[in-house]
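**Student:** here are the coordinates; sequence isn't available:
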């Protein structure tokens, strides 16, 4: 005999909260992406890539670690890094900290690009999230996000919990 699984459907209030979370996941990245494209000519994925590199000693990370860190397929990361190499923002090569593995390294031009892009991005993050929520609700949202990420992908949660993660 086959065991039947009963789906624990969401209550009406849970559905409304879930719809709000789904709306946040869809709209916030799109708005931040548009701001970065408009103000600095890069997209949100590229910005996160530069931030990840800037937060590491020597500004370099093995490509495989970078892909995990920013939740990217190797193919998407490779295409983005190629675009950013053409712009002069990153360079690929052997990663000194990881033996012979190929890594991405932040160039001086990439660090300058990040310095130019960061103020506008931070203003938009403050406007939409930080100042809008205030300290208590922001802390609650951060705690909730860490809890979900820890369950969804413990490896990413560990990466984000590192003191040098951005």
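**Tutor:** In hand now; what should we look at? Since the model is a prediction, treat every value here as computed from it, not as a measurement.

**Student:** contacts and neighbour counts: CA atoms only from here.
**Tutor:** Fine.

**Student:** max-length helix in this protein?
**Tutor:** Criterion DSSP state H: the longest helix present in the chain is helix 12-40.

**Student:** what is the helix or strand following it packed up against?
**Tutor:** Going down the chain from helix 12-40, the next helix or strand is helix 44-54, by DSSP states H and E. Contacts defined by 3 or more C-alpha pairs under 8 Å, 6 or more residues apart in numbering; DSSP states H and E place helix 44-54 against helix 12-40, strand 60-62, helix 63-69, strand 102-106, helix 108-125.

**Student:** included below, for side-by-side comparison, is a second structure:
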């Protein structure tokens, strides 16, 4: 039987700080978006992703990948956005099995209205606290962590 690969003291400290960031920053962004825009962070991410497309459309499966969400979770989020009139779903005319999420004009207006407050929150929570060199380091660290993510056995 293999011995566990225990964290070193330094790794343990870094890991706990990383977990704290993973918990506190998303919670703060969720609170800001709920309070100021009446939308969840995942809902905002979906709206923003669709708004960046010239045709404001994306297959649900691709949207799920871009939002780092399961198709099931994305479906629930999109259903809530549909109820608000911000998104609608259509069948792909070339492949009826594929659903397309489409940002409505009202949804686009919602992103435009919500973006300044969200950007300010991200600035305050993250980038105001980092030097330009640290921002570059953060980008490299994130790229490394996201590169070919391994599954835990």
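**Tutor:** It's in. Owing to the predicted nature of the structure, the values given are computational and were not obtained by experimental measurement.

**Student:** re earlier: now do the longest helix of the first structure: which range of the second structure does it align onto?
**Tutor:** With TM-score structural alignment applied, helix 12-40 of the first structure matches the range 9-37 in the second structure.

**Student:** quick revisit: would you mind finding the most buried of the helices and strands packed on helix 44-54 of the first structure?
**Tutor:** Of all those, strand 60-62 carries the top mean neighbour count, a mean of 26, counting by mean count of other C-alpha atoms under 10 Å.

**Student:** quick one: list the elements packing against it.
**Tutor:** Contacts defined by 3+ C-alpha pairs under 8 Å, 6+ apart place strand 60-62 of the first structure against helix 44-54, strand 102-106.

**Student:** what's the closest of those to residue 62 of the first structure?
**Tutor:** Each of those was scored for nearness to residue 62 of the first structure using C-alpha to C-alpha, and the closest is strand 102-106 (3.8 Å).

**Student:** residue range for that closest one in the second structure?
**Tutor:** So strand 102-106 of the first structure sits over residues 99-103 in the second structure, by TM-score structural alignment.

**Student:** how big is the offset of that stretch relative to the first structure?
**Tutor:** Taken over the aligned residues, the distance from stretch 99-103 of the second structure to the first structure averages 0.6 Å (mean C-alpha distance after the TM-score superposition for the first structure).

**Student:** now the helices and strands packed on strand 60-62 of the first structure in CSV, with distance to residue 23 of the first structure?
**Tutor:** Listed next are those as CSV, based on distance: least, C-alpha to C-alpha, whole Å:
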stretch, distance to residue 23 of the first structure
helix 44-54, 18
strand 102-106, 33
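
**Student:** what's the closest of these to residue 129 of the first structure?
**Tutor:** Distance to residue 129 of the first structure, taken as C-alpha to C-alpha, is lowest for helix 44-54 among these, at 15.9 Å.

**Student:** give the buried residues for the closest one.
**Tutor:** 44, 45, 46, 47, 49, 50, 51, 52, 53, 54 (16 or more other C-alpha atoms under 10 Å).
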